[in-house]
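Peer 1: Build me a model:
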Amino acid sequence: MALLDAAREVRERAYAPYSGFKVGAAVRGASGRIYHGCNVENVAYPEGTCAEAGAIALMVASGETDLIEVAVIADSSGPVPPCGGCRQKLAEFGRADTPVLLATLGGATLATTIGELLPGRFDISHLSGTE
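Peer 2: Below you'll find the model as predicted:
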């Protein structure tokens, strides 16, 4: 539960003055270290940063590029999946079978994987043979 707790804690620091929709995310690197991020909105809405992207950026900035677990939490009626762009970002650094836990502040959860969130993902294999 430490991963979900980290996501819950960082969610409180989200900067969401326009939507009011705060999201927290945490990823666990292959080292076991937890990296977290929150959404950061911008007055040029919707030009902001997603929580998942922030967590991945912190992981990469800290020297890791392999994630082995993901947790995302929001105050919503049901678990909120990552946006399409963040699904691709998660797929860049995690495997298809990497577990993803989506949760609400009310306690509802949905366990899934990166592969289930992004079937048929675009990856390095698609670049082979290009000129």
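
Peer 1: going forward, measure contacts between C-alpha atoms and count neighbours the same way
Peer 2: OK.

Peer 1: residues touching residue 112, list them.
Peer 2: 99, 100, 101, 102 (C-alpha atoms under 8 Å, 6 or more residues apart in numbering).

Peer 1: For those residues, pick the one with the most neighbours.
Peer 2: residue 100 (24 neighbours; other C-alpha atoms under 10 Å).

Peer 1: Isn't it up against residue 113?
Peer 2: Yes. In this structure, residue 100 is within contact of residue 113 by C-alpha atoms under 8 Å, at 5.0 Å.

Peer 1: quick one more, to check against the first:
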Amino acid sequence: MAKVLVVEDDVDIRGLVETRLRRHGHRVVSVGSGEEALTAIAEKGTPDVAVLDVLMPGMDGLQLLRTIRLDPASAGMQAVFLSGRIQESDIEAGRALGATYLTKPLVLSALVNAVDAAADATPAVAAATW
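Peer 2: Okay, here's the model as predicted:
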């Protein structure tokens, strides 16, 4: 299955997402901030898919994805946004980055389907430490 990076500042949501993705066979690394995500990628390599909270203190998910994709090795990484923001402008901002945009409250089956679809849409990225 896919190598998935989960970036969510809410500990409970992060735990739910990580548990559900692991149950579906994905290899998961989860962190609580954009800065921690950049460190994880530097240490472990680029994941196949990133699940990103949009609203986080410091670096938000949209900014994080833009930053990750500046590296040519990560430019094609797939992403799924999670957000409590349901304004059309927010959804369009996520989709403009080529990401799936899911709203909270989270439907875990929809998230798993979105991660599976994103993983199928990209070739596997070499990252031995995942």
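
Peer 1: Quantitatively, what TM-score do the chains reach?
Peer 2: Here the superposed chains carry a TM-score of 0.37, computed using TM-score structural alignment, normalised by the length of the second structure; 76 aligned residues with a C-alpha RMSD of 4.2 Å.

Peer 1: Need the contacts of residue 112 of the first structure in TSV (columns: distance to residue 93 of the first structure and secondary structure).
Peer 2: What follows is the contacts of residue 112 of the first structure, written out as TSV (distance: C-alpha to C-alpha, whole Å; DSSP: H, G, I helix; E, B strand; the rest coil):
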residue	distance to residue 93 of the first structure	secondary structure
99	13	strand
100	13	strand
101	16	strand
102	18	strand
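
Peer 1: Reformat the residues you listed as JSON lines; add distance to residue 27 of the first structure.
Peer 2: JSON lines is the format used below for the contacts of residue 112 of the first structure (distance: C-alpha to C-alpha, whole Å):
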{"residue": "99", "distance to residue 27 of the first structure": "10"}
{"residue": "100", "distance to residue 27 of the first structure": "9"}
{"residue": "101", "distance to residue 27 of the first structure": "10"}
{"residue": "102", "distance to residue 27 of the first structure": "12"}
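
Peer 1: which one of those is nearest residue 70 of the first structure?
Peer 2: Nearest to residue 70 of the first structure among these is residue 100, at 4.6 Å by C-alpha to C-alpha.

Peer 1: ok, now which ones touch the closest one?
Peer 2: Contacts of residue 100 of the first structure by C-alpha under 8 Å, 6+ apart are 69, 70, 71, 72, 111, 112, 113, 114.

Peer 1: how close does residue 37 of the second structure sit to residue 30 of the second structure?
Peer 2: Distance, residue 37 of the second structure to residue 30 of the second structure, using C-alpha to C-alpha, to the nearest Å: 8 Å.

Peer 1: what residues are shared contacts of the two?
Peer 2: With C-alpha under 8 Å, 6+ apart as the test, residue 37 of the second structure and residue 30 both reach 5, 7.

Peer 1: Quick check: residue 93 of the first structure touching residue 60?
Peer 2: No. Assessed by C-alpha under 8 Å, residue 93 of the first structure is found out of contact with residue 60, at 9.4 Å.

Peer 1: Just say helix, strand or coil for residue 112 of the first structure.
Peer 2: strand (DSSP: H, G, I helix; E, B strand; the rest coil).

Peer 1: re earlier: so which two of the contacts of residue 112 of the first structure are the farthest from each other?
Peer 2: Pairwise over these, using C-alpha to C-alpha, the maximum falls at 99 and 102, 9.9 Å.

Peer 1: any common contacting residues for these two?
Peer 2: Common neighbours of residue 99 of the first structure and residue 102 (C-alpha under 8 Å, 6+ apart) are 111, 112.

Peer 1: who does the helix or strand that contains residue 102 of the second structure touch, helix- and strand-wise?
Peer 2: For residue 102 of the second structure, the host element (DSSP states H and E) is strand 100-103. Applying 3 or more C-alpha pairs under 8 Å, 6 or more residues apart in numbering; DSSP states H and E, one finds that strand 100-103 of the second structure makes contact with strand 78-83, helix 88-96.
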